[in-house]
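In: Take a look and give me a structure for this.
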Amino acid sequence: MPVAQRPALDTEARDDAEPLRAGIQSVEVGFELLDALSQADGALMLRDLAAAAGMSAAKAHRYLVSFQRMGLVVQDPVSTRYDLGPAALRIGLASLARLDAVKFARERIDGLLAETGHTLAIAVWGNQGPTMVHWIEAPQTVPVTLRLGDVMPLLTSATGRCFAAFMGNEGRDAQRIAPMVREELSRLKKLPLHGELPLVDVPQSLPEVQALLEDTRRRGLARVVHSLLPGVGGFCAPVFDAQGRLALGLVVLGSVATLDTDWEGAPATALLRCARQLSADLGHRPLPASP
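Out: Predicted coordinates:
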């Protein structure tokens, strides 16, 4: 009887089972052109695009011919400049539709916790204002009496100041936030400013509120020290989506005895860096700074 032969392992299945190692270098090289186009302010000439991708014009042209066939790149017949094509747009829109900002933020919270060593939270805009939707307390820190679902005040919390500053500066959001700010301000005017543990840095007029929010926008970060609760400080950094809208706020807070509340301190720096990276991952491109 003939010896039964073992079926040959399917080549495609074998390739899929192998660890991702070598990859396809030409794909990685070609991607540099697409990445350069995505980073540019507009369409580019061949020489400029090749230089941005770190390759010769002749090499770049070969890739661009294939990319044009696939619709990833288009070339203007008059100016001869290259730009991203309809296939790149479809891929980008599909990716954006699947992004979950809160999920992205939660995936980074553990690393940020290890870096800051203080309680962290994620806040989004809810029906009644900025709302805590995720909370993780650092070990060996003084607990802060806040809960998931808490709606934060706009003027005395770092979270509220962040949302008021970056949502309330223009458009429909400003029309919604402005009356909330006025109502909260009227309540703050009735609070005693002196006592055993007085709250500080609490605005008392609309000009003070505007100055506070302008400073928040200028710094790209909101801060409170003794404003929400006596002895408590915190920061909130904005995370923007691809349309430039405020997607969520990243919050770090703790006792002022242990939390460095300096604008340039380690917690503020780490929080801001994480928020900016999250914004970039969500497709946000900040406007260039004014000269």
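
In: When you work out contacts or count neighbours from here on, use the C-alpha atoms and nothing else.
Out: Will do.

In: What is the burial count for Q277?
Out: Counted with other Cα atoms under 10 Å, residues neighbouring Q277 total 14.

In: what does G111 give?
Out: Around G111 there are 12 other residues, counting by other Cα under 10 Å.

In: Could you report the distance from it to L228?
Out: Separation of G111 from L228 (Cα to Cα, to the nearest Å) stands at 26 Å.

In: What's the local residue count around K103?
Out: 9.

In: mind listing what it touches?
Out: Counting by Cα atoms under 8 Å, 6 or more residues apart in numbering, K103 touches no other residue.

In: That one: which element?
Out: Using DSSP states H and E, K103 sits within helix 101-116.

In: List the buried residues for that helix?
Out: Neighbour counts over helix 101-116 (16 or more other Cα atoms under 10 Å) mark 101-102, 105-106, 109, 112-113, 116 as buried.

In: cool, stretch 260-272 as well?
Out: Neighbour-count burial for stretch 260-272, counted by 16+ other Cα under 10 Å, picks out 260-261, 267-272.

In: for the helix ranked longest in the chain, packing partners?
Out: The single longest helix within the chain, with elements called by DSSP state H, is helix 171-188. Under the contact criterion of 3 or more Cα pairs under 8 Å, 6 or more residues apart in numbering; DSSP states H and E, helix 171-188 touches helix 158-167.

In: Please give the structure of this sequence too, so both can be compared:
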Amino acid sequence: MDEGFVINDPISGRYRLGPEAFAVGLAAEPSFELQRLASPLLRRLALETGDTVLFSVLHGHEAICLSRDEGDFPIRNQLIKAGDRWLLGVGAGACAILAALSDDEIRDVLVRNAEVRMSRYPRCTDDAVWDLVTQTRSVGYCLQPGLVVEGSWAVGAPVFDENNRPVAAISIAAIELRLGTARSVQIGNRLVQASHELTALQVASAAPAHSDVEDATALAAGHTD
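Out: The predicted model follows:
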């Protein structure tokens, strides 16, 4: 009830689903298939890196974390868990999605979430977010250097649909010492590769049955340009 997933009718005493349950349903409906496609890839990334791998989907002006896969590194980043909602521009995955939008869309998002963003994440200023957007567009991934919580770093890359629109993000979260300069580049490039793989699967699954899978893969590969 505190989170708005159920509502109690004070007259009848009965419970019914609340607005948050509706919002989650809207977010999940188009995302179940994408998460299913992503699951083996996310697990593989966790095994490869030893770190925490997160998968988030775009919903309105937020990114909702749908899954969390743990690697075997003993010190884990506990900042994000499945079900968490993040403002676009806050966190590596949500910022990677934001960077894939147009400048006009980004300005609109930043205006809409400015009050909440500045009250909860004061270091995520407009200028700081725009800097991350510029860097993300340059290298293909977002390195979030502890702006949300000091010492908590993350790297994220966007996933696109068949219309070249961002729909999700894959990110890896770790402590600052775990994501040094050289390793963050390595992780970032690996996430970009994983994003292209998942984008290709997404495009192929959305294509008509008679379409050639190679065509879908070639379309997704266009994101490397």
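
In: Would you pull the TM-score for this pair?
Out: The TM-score (TM-score structural alignment, normalised by the length of structure 2) is 0.67; 178 aligned residues with a Cα RMSD of 2.9 Å.

In: rewinding a little: could you identify the helix or strand that succeeds the longest helix of structure 1?
Out: Next helix or strand after helix 171-188 of structure 1 toward the C-terminus (DSSP H and E): helix 206-219.

In: what's around the alignment partner in structure 1 of V133 of structure 2, how many residues?
Out: Using TM-score structural alignment, the partner of V133 of structure 2 in structure 1 is L213. By the criterion of other Cα under 10 Å, L213 of structure 1 has 23 neighbours.

In: L213 of structure 1 touches A165, doesn't it?
Out: Yes - using Cα atoms under 8 Å, L213 of structure 1 makes contact with A165 at a distance of 4.9 Å.

In: which residues in structure 2 form strands?
Out: 6-8, 15-17, 52-59, 62-69, 85-87, 142-145, 152-160, 166-175 (DSSP state E).

In: In structure 1, which residues correspond to the first one?
Out: Aligning strand 6-8 of structure 2 against structure 1 (TM-score structural alignment) gives no matching residues.

In: same check, this time on the longest one
Out: Counterpart in structure 1 of strand 166-175 of structure 2, with TM-score structural alignment as the criterion, is residues 246-255.

In: Quick one: average offset of that stretch versus structure 2, please.
Out: Its matched residues in structure 2 lie on average 0.8 Å from stretch 246-255 of structure 1 after superposition (mean Cα distance after the TM-score superposition for structure 1).

In: who touches that stretch?
Out: Under Cα under 8 Å, 6+ apart, the answer for stretch 246-255 of structure 1 is 101-102, 105, 118-125, 141-144, 158-159, 162-163, 166-167, 231-241, 259, 267, 271, 275.

In: PyMOL command for the buried members of those residues?
Out: Of the contacts of stretch 246-255 of structure 1, the buried ones can be selected in PyMOL as follows, counting by 16+ other Cα under 10 Å:
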select buried, resi 101+102+105+118+119+120+121+122+123+124+125+142+158+159+162+163+166+167+232+233+234+235+236+237+238+239+240+241+259+267+271+275
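
In: got the contact list for L271 of structure 1?
Out: Contact analysis of L271 of structure 1 by Cα under 8 Å, 6+ apart lists 112, 236-237, 250-252.

In: could the buried residues of helix 101-116 of structure 1 go into TSV alongside distance to H134 of structure 1?
Out: Output for these, formatted as TSV (distance: Cα to Cα, whole Å):
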residue	distance to H134 of structure 1
A101	12
V102	9
A105	10
R106	8
I109	10
L112	14
L113	13
T116	17
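
In: just these now: which is nearest L64 of structure 1?
Out: A101 (33.1 Å; Cα to Cα).

In: corresponding residue for the closest one in structure 2?
Out: Aligned by TM-score structural alignment, A101 of structure 1 pairs with L34 of structure 2.

In: quick one: contacts for the nearest residue to its match once chain neighbours are set aside?
Out: Nearest non-adjacent residue to L34 of structure 2, counting by Cα to Cα, 6 or more residues apart in numbering: Q202, 6.6 Å away. By Cα under 8 Å, 6+ apart, Q202 of structure 2 lies in contact with 34, 37, 160-162.

In: Count residues in the vicinity of the counterpart of M152 of structure 1 in structure 2, would you?
Out: Aligned counterpart of M152 of structure 1 in structure 2: W86 (TM-score structural alignment). Neighbourhood size, W86 of structure 2 [other Cα under 10 Å]: 21.

In: contacting residues for W86 of structure 2?
Out: Counting by Cα under 8 Å, 6+ apart, W86 of structure 2 makes contact with 62-64, 94.
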